[in-house]
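Peer 1: Generate coordinates for the sequence data below:
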Amino acid sequence: MLALLSSLLLWSVFPFCSGGRYRRSAEWGADLAPGPYCASRGQPQCCTGRDDKCSVEVLGSLCYCDSFCTRTAEDCCPDYDVTCMGIAPVTKAGCRFNDHEYKPGETLRENCNVCTCKLVQPGRYDWMCSKNTCLIDSDRLNQSAEVFGWKTANYTRFWNLTFTQGINEHVGIETESRAKNMSSLHSYSRDQLPIHFDARINWTSWIHPVRDQKNCASSWAFSTVDVAADRLAIESEGLLTNQLSPQHLVSCNTGRGQRGCRGGSTEKAWWFVKRRGIITEECYPYTASDGECLDGETTCPNANSSTAKIVLYVTPPYRVRQDEEDIKAEIYRNGPVQATFRVSSDFFMYRSGVYRHTGADLGESRLSVRIIGWGERTNKKGKKRKYWICLNSWGTKWGEKGAFRIVRGENHLGIEENVLAVHADLIRSLSIHPSDRIRDQGLINIYTNKQIVVIKRPRPTEQP
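Peer 2: Coordinates of the predicted model:
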């Protein structure tokens, strides 16, 4: 009887035996004595194949440290994964970030990337993140001033945006430009030009301020109308100083591949202004959206406009030769010019200084800006650094109050290869101006004989 009880007790303690290996019906309990187990073995701590001698006593039985136990997980020693497989034990399924616990499958945003809490290997959870290039690169924020020679800033409007989103929403020039195929019409003698020149100082009240295109890829429209407005003011000697409407171009210059807030061509914009004219910002306010074209014959889209509809015109665009001195002479004699250049992700972080591309991601799309002057500065090593002064259309809270300086004389990022300019078509603009004083005084100034000349109102131009 005693022998029978002993036999039954043995089977109750060891319910499953096969080949001398103990198979637990459940995981080791919380009352398990602290290890180490496999780690306490002499070499080898872990064995290959099935080796029943590769074991450690635990709770009066054996646990195993050979690779065969991966097929019968119940008989592995508690520290098998750590010691033999190099897998950290999981005490809790999930991830942690900034002292906050996240469950498997939960997500968070890290700048422009989305991270998901996932099981990355048996027994370990971690964050798996997308790998987008962000407009605001945290690693570069504190480097540029010393390493690159210009300062950076963390702009709230660009945080969380990818480089692709930045290009799509804030740049807007098609990659293929016909400007480089245009003949250069102006080549200047090497006149002595000043070392520093800023059109805002030379023509104080005639250079129009920086504006904000917002989340609309309309730099092509802003640079076009602002260069036109600057030159109309300069050539009319202050008679025509109206701020012109980029919305007129965004909404109405929609043929031949022009895409409004998704980008456009500066050359096609200039031909639109030459043929149909451009109206004022007051008459056609900017909305940062495509919108239906509201260009009426006599009335303004803005019903609250206090002035009658004014239409201003320019001559066909011409290309300034890709030469530093020619570009300087054109600005010095006639006013700001229009230029485009390839945009890098680091440009969105520009705060001040002379910008040079730092090796960050470089896109094919181009940004269109006004070049209004030039200058040079000497660094601590005594080396001169020449630069262009440019006006962007990202508002006055970006850069140097909306302006930026960029390396001059190297065609850096292509800024000197597609420089365009126009002249004001004063006769056409003034002859239909609603103000008698401005119209008559302007026409007197145009003609060298200083006689009042009566000009008939021109016929409406053809619709493109």
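Peer 1: from here on, contacts and neighbour counts on C-alpha atoms
Peer 2: OK.
Peer 1: Next, work out how far apart His152 and Arg370 are.
Peer 2: Slight slip there: residue 152 is Thr, not His. When distances are taken as CA to CA, to the nearest Å, Thr152 and Arg370 turn out to be 21 Å apart.
Peer 1: er, Val114 I mean
Peer 2: Val114 is 37 Å from Arg370, by CA to CA.
Peer 1: and what of Ile389?
Peer 2: As it turns out, when the distance is counted by CA to CA, Ile389 lies 9 Å from Arg370.
Peer 1: Could you do Tyr155 as well?
Peer 2: Computed as CA to CA, the Tyr155 to Arg370 distance reads 22 Å.
Peer 1: Tell me who's in contact with the closest residue to Tyr350 other than its chain neighbours.
Peer 2: In space, and not counting its chain neighbours, Tyr350 is closest to Thr152: 4.8 Å by CA to CA, 6 or more residues apart in numbering. Contact partners of Thr152, counting by CA atoms under 8 Å, 6 or more residues apart in numbering, are Leu141, Asn142, Ser144, Ala145, Met349, Tyr350, Arg351, Ser352.
Peer 1: could you redo the last one with a cut-off of 7 Å?
Peer 2: Thr152 is in contact with Leu141, Ser144, Met349, Tyr350, Arg351, counting by CA atoms under 7 Å, 6 or more residues apart in numbering.
Peer 1: now the residues you listed in TSV, with distance to Cys252, secondary structure and neighbour count?
Peer 2: Written out in TSV, the entries for these read as follows (distance: CA to CA, whole Å; DSSP: H, G, I helix; E, B strand; the rest coil; neighbours: other CA atoms under 10 Å):
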residue	distance to Cys252	secondary structure	neighbour count
Leu141	40	helix	16
Ser144	41	helix	19
Met349	32	helix	22
Tyr350	32	strand	24
Arg351	34	strand	23
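Peer 1: please give me the structure for this one as well, since I'd like to look at both together:
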Amino acid sequence: MGRVYYIYLLLLIIFYFGEVISERRLMVNLYSSEENKISESSRAKRSLDKKNYCTTNGCCDSRNDDCNLFYIGKNATCYCDTFCDQAPIGHVDCCPDFWITCLGQNLEDPSTTILPSTSFPASTGCYKDGSYYQDKSIQKDNCNYCYCHENHWKCTDHTCLVEPELIHFINKGNFGWKADNYTQFWGMTLNEGFEYRLGTKPPSPSLLSMNEMAHRVSPDEEFPLFFIASYKWPDYIHRPLDQRNCAASWAFSTASVAADRVAIHSEGRHTSNLSPQDLISCNVHNQNGCRGGHVDGAWWFLRKRGLVSHQCSPYEMNDYTNRYNICNISSITDKHGKSHATKPCPNRLEDSNYLYQCSPPYRIPSTEREIMKEIMENGPVQAVMTVYKDFFLYKTGIYKYTGRSENNPGSDGTHSVKIVGWGSLQNMERFWIVANSWGNTWGEHGYFRIARGKNECGIERLIIGAWCHILA
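Peer 2: Down below sits the predicted model:
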């Protein structure tokens, strides 16, 4: 009888250990059978990865779909919430360190229990991109702000100047140009882009009614397929400056066109770039500095008073809060109409405070060939154009408006630029070469190409030139 009892006891012990082994295998094989076939090198990599999921980013109570990370071993999303292991075995979607970090369970030795190294956060708070934020936290996402309130994010809903979806749409489409994300625009709203990065007031009726010069192009006159002013006049054409968040394209384009024409018309005796800062700070009659201005007012100022060089009065506006710089240049006019500065340069390292003046501006006929002739004979011209939201994203190619703003009222603005030449592709697609004022990291080193002969974005509607002679 005693022998039977011992045999029964031995069978019971064997059965018990079998259950323990079975349970251990069950815990170890929570993931699918496909994952158990990963090579030993992958297993080693995964063992290193186990320390970098829930341990780093925290655990979540109940179900929280935002409490996720990218699991390298499975090339999929894994979770650190307590809902993640509720699915049938082989289909759980917990991160590999969930059990030991969040539950204190050692899957390789189920009989061992340790305290979780990461406790669940308080019931209030929010998760974003796998990270936990306390209640009342504020996070910025591009141009929008999100406020954590009782486990939920409340976010503003502004249209951003840089939209990744629009960049993807342009680059996947057949528009003839490519878009890019610019760090100087990231975080700005679309309205801020129009308010701070343009700045030219729409042309007044009197400006649009200005008489055009008589047509000078004969029907049989030929033009080169490609022309750029800097090839014909080396060292006379000035590269684009960066207006930054100062809405003063009216000043930058005027000063740049005038500087090029002073150098050309003086045959290289005066090649200094002219100061947009001088226009912004001193041309205050019906102008608003970094809050916008009129191109005809800028040319009137160039005629009556003139501008000092960029070296004499460098650009100082670092952002749109710096709007009210005092005019540091005063002048008198002699009997011949020549202006003379009465104060030294704001930049004490520059001695010359010479004031450069131009004749009254004139309007070039809005035809492709007349504009080409003017550029080729007298130098770059000023153009006023409409800017849509996709233009801010331009990187390279021949710009044409994609049409993505048609149903959004107020999603365009007025900008002024400098046309320096033209060209054609092998498929005979024609374009203008234009200098912008957003620095040399934007577009094609500060320039852009835009469709020619089609009045794209109204760029051929108002073309302005001036004779910038030098008075003794």
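Peer 1: Give me the TM-score for this pair.
Peer 2: Remark: TM-score between the superposed chains equals 0.67 [TM-score structural alignment, normalised by the length of structure 1]; 328 aligned residues with a CA RMSD of 1.9 Å.
Peer 1: just to revisit the earlier point, who has more neighbours, Tyr155 and Arg370 of structure 1?
Peer 2: Looking at Tyr155 of structure 1 and Arg370 with other CA atoms under 10 Å, you find the greater number of neighbours at Arg370, namely 24 against 16.
Peer 1: what's the counterpart of the more buried one in structure 2?
Peer 2: With the correspondence set by TM-score structural alignment, Arg370 of structure 1 lines up against Lys418 in structure 2.
Peer 1: Please report how far that match lies from Tyr315 of structure 2.
Peer 2: 18 Å.
Peer 1: rewinding a little: show me what the residue nearest to Tyr350 of structure 1 lines up with in structure 2.
Peer 2: The criterion is TM-score structural alignment: under it, Thr152 of structure 1 has Ala179 as its aligned partner in structure 2.
Peer 1: separation between its match and Ile398 of structure 2?
Peer 2: To Ile398 of structure 2, Ala179 of structure 2 is 11 Å away according to CA to CA.
Peer 1: What's the match for Glu417 of structure 1 in structure 2?
Peer 2: Using TM-score structural alignment as the criterion, Glu417 of structure 1 maps onto Arg461 of structure 2.
Peer 1: Give the closest residue to its match in space, chain neighbours not counted.
Peer 2: Beyond its immediate neighbours in the sequence, the residue positioned closest to Arg461 of structure 2 (CA to CA, 6+ apart) is Ser366, lying 5.6 Å away.
Peer 1: isn't the one you found right next to Ile459, touching?
Peer 2: No: taking contacts as CA atoms under 7 Å, Ser366 of structure 2 lies outside contact range of Ile459: 9.1 Å.
Peer 1: Of those two, which one has the most company?
Peer 2: Per other CA under 10 Å, whichever of Ser366 of structure 2 and Ile459 has more neighbours is Ile459, with 25 against 17.
Peer 1: For the spatially closest residue to the more buried one that is not a sequence neighbour, which residues are in contact?
Peer 2: For Ile459 of structure 2, the nearest residue in space outside its immediate sequence neighbours is Met385; the separation is 4.6 Å by CA to CA, 6+ apart. Residues near Met385 of structure 2 by CA under 7 Å, 6+ apart: Thr414, His415, Ser416, Cys457, Gly458, Ile459.
Peer 1: Filter those residues down to the buried ones and hand me the PyMOL line.
Peer 2: Taking 16 or more other CA atoms under 10 Å as the burial criterion, the selection of buried members of these in PyMOL is written as:
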select buried, resi 414+415+416+457+459
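Peer 1: Among the contacts of Met385 of structure 2, which one sits closest to Ala255 of structure 2?
Peer 2: Ranking the contacts of Met385 of structure 2 by separation from Ala255 of structure 2, with CA to CA as the measure, puts Ser416 on top at 11.4 Å.
Peer 1: For that closest one, which non-adjacent residue is spatially closest?
Peer 2: Of all residues beyond its chain neighbours, the one nearest Ser416 of structure 2 is Val384 (4.3 Å), with distances taken as CA to CA, 6+ apart.
Peer 1: before we move on, what SS does that neighbour have?
Peer 2: strand (DSSP: H, G, I helix; E, B strand; the rest coil).
Peer 1: Alignment lookup: it to structure 1.
Peer 2: Under TM-score structural alignment, Val384 of structure 2 pairs with Thr340 in structure 1.
Peer 1: Would you check how far apart that match and Lys151 of structure 1 are?
Peer 2: 22 Å.
Peer 1: can you tell me what part of structure 2 stretch 22-41 of structure 1 aligns to?
Peer 2: Equivalent residues of stretch 22-41 of structure 1 are lacking entirely in structure 2, counting by TM-score structural alignment.
Peer 1: quick one on the thing from earlier: tell me the spacing between the equivalent of the residue nearest to Arg461 of structure 2 over in structure 1 and Lys384 of structure 1.
Peer 2: Mapped onto structure 1 by TM-score structural alignment, Ser366 of structure 2 lines up with Gln322. When distances are taken as CA to CA, Gln322 of structure 1 and Lys384 of structure 1 turn out to be 22 Å apart.
Peer 1: you'd agree Gln381 of structure 2 is up against Ala466?
Peer 2: Just to correct that, residue 381 of structure 2 is Val rather than Gln. No: the pair Val381 of structure 2 / Ala466 is not scored as a contact, 8.4 Å apart, by CA under 7 Å.
Peer 1: So for these two, which sits in the more crowded spot?
Peer 2: Taking neighbours as other CA under 10 Å, Val381 of structure 2 and Ala466 compare with Val381 leading, 28 against 23.
Peer 1: For that one, give me its contacts.
Peer 2: Val257, Ile375, Lys418, Ile419, Ile463, Ile464, Gly465.
Peer 1: Any chance of the residues you listed in CSV with distance to Leu10 of structure 2 as columns?
Peer 2: Formatted as CSV, the entries for the contacts of Val381 of structure 2 read as follows, by distance: CA to CA, whole Å:
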residue, distance to Leu10 of structure 2
Val257, 101
Ile375, 104
Lys418, 97
Ile419, 97
Ile463, 103
Ile464, 105
Gly465, 107
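Peer 1: Tell me which of the residues you listed fall in strands.
Peer 2: Here DSSP state E is the test, and these give Lys418, Ile419, Ile463, Ile464, Gly465 as lying in strands.
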